[in-house]
Structure formats: structure tokens, C-alpha cells
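Student: Curious how this folds, go ahead:
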Amino acid sequence: FLDEVRNKARGEDVLNSVEPGEMLVKIVHDEIIALLGDNNEELHFKEDGITVIMLAGLQGTGKTTSVAKIARLCKNKWNRKPLLIAADVIRPAAIEQLQTLGKEVGCEVFTLGTEVNAVETVRQGMKYAEENGYDTVFIDTAGRLHIDEQLMQELKDINALVHPDEILLTVDAMTGQDIVNVASAFQEALPLTGLVVTKFDGDSRGGGVLSVRKITGVPVKFVGEGEKIDDMSPFYPDRMADRILGMGDIVSLVERAQEKMDMEEAERTAERMMNGQFTMDDMLSQFEQVQRLGPLSGILKMFPGFSQYSDMIDEVKATDAMKHTKAIIQSMTKKERRNPSAMRGSMKRRVAMGSGTTVQDVNRLINQYEKMKTAMEAVGNMQKNGSLNEETLNRMMNNLESGGGQQPVRRVKRKRYKF
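Tutor: As a prediction, this is how the structure comes out:
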């Protein structure tokens, strides 16, 4: 990779309007895309008949969860009718887990229990899918703590029986460069068509993802970026290159917002905010909408220039703070939510007790609400009279920063002593 960048950088003419550093970033960006694959590799669905997708992987890589997550994507995004076959008969908990996840995503799970072997389960599952009009079948296979001959033979037998259209290998991003070794071992036994990289939202930088396409030729098709059932998305090399270089990923953020947020509700709330009708109910709605987008650190990574701040966020503390905030608002009456500034001390004590917080927490939230309301009213007024521009916005943000979050410093009169 470095050799490619070095060779291209040496012979590149730098345009007058572009800094050499910017040119180098462009070269690195293009090489990362070339390394990851020029285009995103989508699932290939049959026009006629049943599309069979088999997932394989080591134990603990999130294989069973990935089956449900990708099935949900197929159902909601590509209008498919998926059936999930529980072929992991080694681990009884895997069947129960898949059944629970199947209910959550609205997909039927076919199982014959642990008494019937995996190959026979798949054979009867395929027959059931044909008889009941399913157009997509997901096969959740058994995992092992390490690669062994018994595991590989079972996967080979299933492959020989149904000839899957897609064979996806789930790998854990936290294992780093070991992804390449695992993918290479599975590729010797199976014709892999893609990788599903799980735990991509963790502390790992995902270095193995950079290498695996180049070394094995197997493209990354999906990345899991959280524990929720909708935290799975197709892999786009160009967007990942942007994220690696701290350029953000606004396109994915917009797509995620459109999928997970109630856009009509968000628009109504924004209009109320601009008109000075902002209440605690609107604030609660805003918090809930943001929570749907996923972990805060993951959202920050998608904003250009903010990726370096994502590591500073303690997700546990941020989640707890959000829970406390929601609990405070939900402990208020409708009247109090409309006008929290009019709350007396006894009301605040009642809300604090009901939400498991302190009166100071309640006061802090009310102050935060008042600042948000004032700022939104100011923006709305500027928009109405046509004075909304970058300069006025910057001035307003500076005022908020200087006065927001910190108490004003009081000047203390010093006593003068005569000696």
C-alpha cells in the first residue's frame, strides 16, 4: 500500500490551486478505495427461485445475530421474504437465540431441534421454503472456537447439498489482522462470496478489513456497528475511506436518519422550535430521535472533522445521562413540560424523586432547555427577517459557548488590610 502511494505521489503534478498535503490525501484516499474494492458488493438475488445465503464463522463472532440483521435488511430494504434455517444443532442456545431474533425482525425460523443433524435440517428447511413461497433462505451454521476438520466437513456437506448463492463469513473486527488468517482458512474449504465484519464500532481500528480484500480477494459486504438489530449496513469502500481519513460519512448518516428517524415528526419539531413553541415534550422527542441513530461516538465519526472526538466519549456515561434526562422529563406533568421555568421547589423535588435524580439535575436540565429555546427562537427570528447568515450564527454560538454550561464568574471584593 505504501509503495503504491509513494510511486503515485512522486510522479504526480501538483495543481497551483491545491496544496501538496491535500494532493497526498487524495492519493491515499484513492488507494484505500482500490484496496477495499472500487464498488460496494451487494447481495445477488435470483430473479426466479430461492436465493440461498449461508453464513459461516467461528464461535463468538456474532454469526447468529448477523443472520437476523441481514434478513431484516433483505425484508425491509429489498422487499424479500426470508426464511431462517437454524442449522447450528451443536449449541441448543443458538436455536433459541435465532428464534428470539426471528420474532424481533418478523421472520419465520425453521428448526428440527438438536436431534436432527445440520444437513438433514437444511434439506427439510429448503423443502419447507419451496412449499411456503419464500424467495430467500438464510442458513445459520454451527461455529467452533477454532477451525477444525469436523466443522469444515459439515459446511462442505451443506454447500454440496444446496449450492448457496452467497456464502458469507462473519469475522470479528476486534481480532485485527487475524481476520485475514480466518478468511484464508475458510476460503480453502468454501467458495466465499463475502465477509460480514461485526463489532466494527469497537475500539479496534479494523486494520484487518484493509488487508483482507487484497490478500484473499473476498470483499466485505456488511459491517455491524452496534448491538441493536438494525445496526447492520452494507459496506461502501469509498465511504469507509472517508471515515478512515477523518472526512466523515454524511451520505451514510443521512441514509441512517431517513431509515430510523420519523422525518415528519422531526420536521414538525423543528418548525415548533423555530416558532418559539419548543416544550420539554419536543426536547424528549429530539433525544429519542438521536438515540435511534445509534451510539454517539459512531455518529461523530460520520461528521467531517469530528472523528478524533469520538474516542473521547464514554458511551456508558452518555447512555446513562440520556436515560436520566428522559426520566426527568417523563416524571413531569403535561403542564410542567409546557412551562418548566414556572416549577416551584416542591415540584422539582417530586420530579427528582420520581426520576431517581437530584434537584440539581432537574435545575440543570431546565437551564439547558431554556438555552436551547432561546437559541432556537433567535434563529427563527433571524430566518424570518432575512438576517440569518454565517456571521450571525457564529456570533450566537460564541455567546452560547461563553455563557452556556458554565456559571458566570462572580467578582469577589478583596478586603484591604493595613499592617
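Student: switch to C-alpha atoms for all contacts and neighbour counts from now on
Tutor: OK.
Student: Which element, helix or strand, includes Ala318?
Tutor: Ala318 is part of helix 315-330 when elements are defined by DSSP states H and E.
Student: Pull out the buried positions in that helix.
Tutor: Residues of helix 315-330 classed as buried by neighbour count (16 or more other Cα atoms under 10 Å): Met322, His324, Thr325, Lys326, Ala327, Ile328, Ile329, Gln330.
Student: elements contacting that helix?
Tutor: Using 3 or more Cα pairs under 8 Å, 6 or more residues apart in numbering; DSSP states H and E as the contact criterion, the neighbours of helix 315-330 among helices and strands are helix 280-292, helix 296-301, helix 345-355.
Student: Report the inter-axis angle for that helix versus helix 345-355.
Tutor: Orientation note: helix 315-330 sits at an angle of 130 degrees relative to helix 345-355 (axes from the mean of the first three to the mean of the last three Cα atoms, to 10 degrees).
Student: So what touches helix 315-330?
Tutor: Outside helix 315-330, the residues that touch it by Cα atoms under 8 Å, 6 or more residues apart in numbering are 280-281, 284, 287, 295-297, 337, 351-352, 354-357, 362, 365.
Student: Kindly recompute the last result at 7 Å.
Tutor: The contact list for helix 315-330 (Cα atoms under 7 Å, 6 or more residues apart in numbering) reads Met280, Leu284, Pro295, Val351, Ala352, Ser355, Val362.
Student: Which parts of the stretch 1-150 of the chain are helices?
Tutor: Using DSSP state H, counting those that start in this stretch, the helices assigned to the stretch 1-150 of the chain run over residues 2-10, 20-36, 63-77, 92-105, 118-131, 149-162.
Student: Pipe these into CSV and attach mean neighbour count and distance to Thr170 per row.
Tutor: Below are the helices of the stretch 1-150 of the chain laid out as CSV (neighbours: other Cα atoms under 10 Å; distance: least, Cα to Cα, whole Å):
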stretch, mean neighbour count, distance to Thr170
helix 2-10, 12, 28
helix 20-36, 17, 17
helix 63-77, 22, 6
helix 92-105, 17, 15
helix 118-131, 18, 19
helix 149-162, 15, 14
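Student: before we go on, could you also do this sequence so I can check it against the first one:
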Amino acid sequence: MSHEFRVGVAGLGTVGASAVRMLARQDEQLFARLGRRVRVTAVSARNRSRDRGLDLAALTWFDDPVALARSGDIDCFVELIGGEDGPALEAVTAALEAGRHVVTANKALLARHGVKLAALAEKKGVSLAFEASVAGGIPIIKTLREALGGNTISRVYGILNGTCNYILSRMEAEGLSFEECLRDAQRMGYAEADPTFDIGGFDTAHKLSILTSLAFGTEIDAEAIYVEGISSISPIDIRMANELGYRIKLLGVAERTKTGIEQRVHPTMVPKSSAIAQVMGVTNAVTIDADAVRELTLVGPGAGGDATASAVVADICDLAAGKAGPPFGVPVAMLRKPERAKMRLHTGGYYVRLTAYDRPGAAASIVTRMAEADISLESIVQHRSEDAAQRDPSGRSGAPVPVVLITYATTEAAIRKAVDKVIGDGHVAEAPQVIRIERE
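Tutor: Okay, here's the model as predicted:
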């Protein structure tokens, strides 16, 4: 084994710069642990003149990340460019083709091309490592791939996006609207100028697809994920959740069911007593349900330069130590084609908020529609308007008031059928809010 493990880093943003600094700072400790030097010898970025707080004078600069990936002067290529295609895909493919180990934090790339890239890595006898792609500094990839071999996993779920968790936490703590919290998140750098990828649930979906593959030994199937974001969550939903003993979180959930693997991303009500309900702000958390360990929850920073760089450096150290295994836990040929569970067959409890007209017969009609769909109600909460006798401009109905239903376990299909009937009856003033409940 060579006494130096040479690393090339493509992408010198917050994470890339932190990783370079971390490797330099930990040089002696890593040498003592690994028995060899781990050195960044080459880098690539779009802007060579930008001040990153790094001394790059001794490093070889590449304007083209693909050229860096193919360089014979590195042993490991670190991709921190981002994006599911373009330079990131070209560079990672080139590195693997050239027989270089690859470390990446790119969940979008893996969600779309992960299985193909893993097969290429196997063919070339090198490693594809991606601990930093999910949940930042939380070692969830290593946990699923290496630490739970004696377990059969039934479910993995978690808070995988710090932006959404920050917004929902602020809405609860300060009674602010979604729009106000989003503006604050953008001002503080927790949300992008275009926040759609985060608040729409797509970032969480990419991460969930990777966890699903590792947990259940299946090929990545990102297209099968049902996705809802958090933009429809209102202060009244936050208040009602609190009143009923729940807290709203955007969860990514992958679950083994009788009909196949169910993957879903959506706002979820979780009991306040649950471990995951305690996770606030930009923090991430992942819970694994398995037969031997039962429930295992990992909590930590899900983003940020140092936290994500910590995961990148952990992968580099494993490769330098010669610890290499199949990227998804088993050889690609053994990954099973996932059998998709239809989302509309999902069974669980639901929170349904209806903005119903406050008039005789409306509540009874709503309850009847639920019963017709074989939905049992655990509770009904109605907050009447200040003036129940107030009339709308037509003079035919009272003012809209929120009516909240909590159901016992039922199916997605039943809920949607009942809600459609309620809408058709003309008893609601706006689109109903439906939030799934994950019980302990």
C-alpha cells in the first residue's frame, strides 16, 4: 500500500472547502489511524480567483473536472459539483472508467444514475462512496450498509431536509405563516432563492430513494416516490396538531408492505412523545424499524460545510484504509427490482381539515360521507365562527369554519373518495387539507 492516498476534489464550495481544510487539519491523526498520508493534491472549480480561505498554491489546478477525474496523479476523485447530469455525471463516470475511487455527496446524481454507476465501479474494481449524500453528518449510509446485517428492516423514515424542518419549527414556535418563515430561511441562507426543490419535497425524495435501496436491497426507484411539499401547511394546521398532541414534520418514509415497497414524502403528524418530534430547526433525523434493534434513531446536523465535509472525509478515510464493499450493500446483480406499493393503498390514520359552511346539516353530511367510505372517526373538532349567524353575500349559508377530523386507520383511497364526495356536496369553501398520521 502506498504511503500517500492522493485525493482530487472537484467543487470548492462550502462543503469542498471544508473537506480540504479538514483533511489538512487532521493530517497527523489520520496518519496515525490509517498508516498512510491522505493528501489533497489537485482541485477543480469554476472560479480560480475566488477567495476560499484556502492556500491552493501547492495543489494542481484543473479547469475541467473531467480532466481531474482522469488524472493519473490521484487515487480518489471527490465530486462536490452537484446536479444529476452534466459535469457531475461526466466527471464521476470518467473517474470510474479510469479506475479511480469516487466519493460524492450528490443525491440527485445517485437517485438517477446510482445503480449504473455502482455497476461501473464493480466492473473497474473501485469504490463508489456516498455517505454525505443523505442527512449530512449523520452516518446513516454506513449504519444501513454495515451495522445492521443481522436485522430485517421493515421501515426507514426521517426528517431529511433542514430547510423544511426549520420552517415548520418556526411556524410552531412563533405562530408565523409559511411565507414569513420561508423568507426568513432565505435571508439566513437555509433556503435557496428558488426553494422549490426543498419545500416541494424533491430533495427529500432523492435522499429517500437511496435509503430505500440500502434498507431493502432493491434498485433505486426514485420515480415511484409519492411526493408532497409543505407549502399548503397553515398556522391553523400547526395549532390543531399541537392541540391534538401532534407535531407536523416533512417525512420521507420507505416501508415494506404486503403489496410491495411503499415510498412517500409528505407532511406528517407525529406524536409529540416520539423521538422524531423532538427534532427542531435545521437538524435531521432518521429512524430505522428492524426486528432485532426494534427502533433506532440517529439525529444530527443534516447540512452545512463542516457536517457534510465530515461525511465526505469519513468516506475518503475508509477508501484509504482499503475498506471497500458494494455501494448499496450487495453486488448490483443481487439488487432486486422493487415491487411498488400503490400509494392509494396506504393504510394509516389521517388528519382532515375542512373549511365547512356553518349551517344546519353540514357536519352531519360530512360524517355520513366518511361512514359511507368505511372511515371510523377518532375525534371531531369544530371551531365555530364568532358570529355563527353571519351570512355570506348570497344569504344562503353561514360563514366558513374549520372542522377537523382525526380518523382511525384507513386507506388513502377511502379518504380521497370521501373528501371528493364532501366537496361535491358543496359544504366546503376551499380545498380540504389532508395530512397523514404516523403513530408510534
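Student: What would you report as the TM-score here?
Tutor: Aligned and superposed, the two chains score 0.35 in TM-score terms (TM-score structural alignment, normalised by the length of structure 1); 221 aligned residues with a Cα RMSD of 6.3 Å.
Student: nearest to Leu168 of structure 1, of the buried residues of helix 315-330 of structure 1?
Tutor: Leu168 of structure 1 lies nearest to Met322 out of the buried residues of helix 315-330 of structure 1, by Cα to Cα, at 36.3 Å.
Student: before we move on, the earlier item: now, among the contacts of helix 315-330 of structure 1, which is nearest to Lys373 of structure 1?
Tutor: Checking these against Lys373 of structure 1 with Cα to Cα, the nearest one is Met280 at 9.8 Å.
Student: Now the closest residue in space to that closest one that isn't next to it in sequence: which helix or strand?
Tutor: The spatially closest residue to Met280 of structure 1, leaving aside those adjacent along the chain, is Arg337, at 4.8 Å (Cα to Cα, 6 or more residues apart in numbering). For Arg337 of structure 1, the host element (DSSP H and E) is helix 334-338.
Student: did I read that right, Leu89 of structure 2 in a helix?
Tutor: Yes - remark: Leu89 of structure 2 belongs to a helix, assigned using DSSP: H, G, I helix; E, B strand; the rest coil.
Student: Is the nearest residue to it once chain neighbours are set aside within a helix or a strand, and which one?
Tutor: If you skip the residues right next to it in sequence, Leu89 of structure 2 has Leu109 as its closest partner in space, 6.9 Å away by Cα to Cα, 6+ apart. Here Leu109 of structure 2, judged by DSSP H and E, is contained in helix 107-124.
Student: and the helix or strand just after that helix, what other elements does it pack with?
Tutor: Using DSSP H and E, the helix or strand that directly follows helix 107-124 of structure 2 along the chain is strand 128-129. The elements that strand 128-129 of structure 2 packs onto, with contact taken as 3 or more Cα pairs under 7 Å, 6 or more residues apart in numbering; DSSP states H and E, are strand 101-104.
Student: Can you give me the distance of Glu259 of structure 1 to Ala183 of structure 1?
Tutor: Plainly put, Glu259 of structure 1 is 31 Å away from Ala183 of structure 1 if you go by Cα to Cα, to the nearest Å.
Student: and those two? which has more neighbours close in?
Tutor: A count of neighbours by other Cα atoms under 10 Å puts Ala183 above the other of Glu259 of structure 1 and Ala183, at 23 against 15.
Student: quick check, the more buried one in a strand?
Tutor: No - according to three-state DSSP, Ala183 of structure 1 belongs to no strand; its state is helix.
Student: hmm, back to that, go through the helix holding Arg337 of structure 1 and flag the buried ones.
Tutor: When burial is assessed from 16+ other Cα under 10 Å, helix 334-338 of structure 1 yields the following buried residues: Glu336, Arg337, Arg338.
Student: Looking at those residues, which is nearest Ser252 of structure 1?
Tutor: Using Cα to Cα, Arg337 comes nearest to Ser252 of structure 1 of the buried residues of helix 334-338 of structure 1, at 34.0 Å.
Student: Would you agree that closest one is in contact with Met283?
Tutor: No - because the distance of 9.6 Å does not satisfy Cα atoms under 7 Å, Arg337 of structure 1 is recorded as not touching Met283.
Student: Might you report the residue contacts of Thr14 of structure 2?
Tutor: Gly305.
Student: ok so, going back, tabulate the contacts of helix 315-330 of structure 1 in JSON lines, adding columns for neighbour count and distance to Ile53 of structure 1.
Tutor: Compiled in JSON lines, these are given as follows (neighbours: other Cα atoms under 10 Å; distance: Cα to Cα, whole Å):
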{"residue": "Met280", "neighbour count": "23", "distance to Ile53 of structure 1": "47"}
{"residue": "Leu284", "neighbour count": "18", "distance to Ile53 of structure 1": "41"}
{"residue": "Pro295", "neighbour count": "21", "distance to Ile53 of structure 1": "29"}
{"residue": "Val351", "neighbour count": "22", "distance to Ile53 of structure 1": "52"}
{"residue": "Ala352", "neighbour count": "22", "distance to Ile53 of structure 1": "51"}
{"residue": "Ser355", "neighbour count": "20", "distance to Ile53 of structure 1": "47"}
{"residue": "Val362", "neighbour count": "21", "distance to Ile53 of structure 1": "51"}
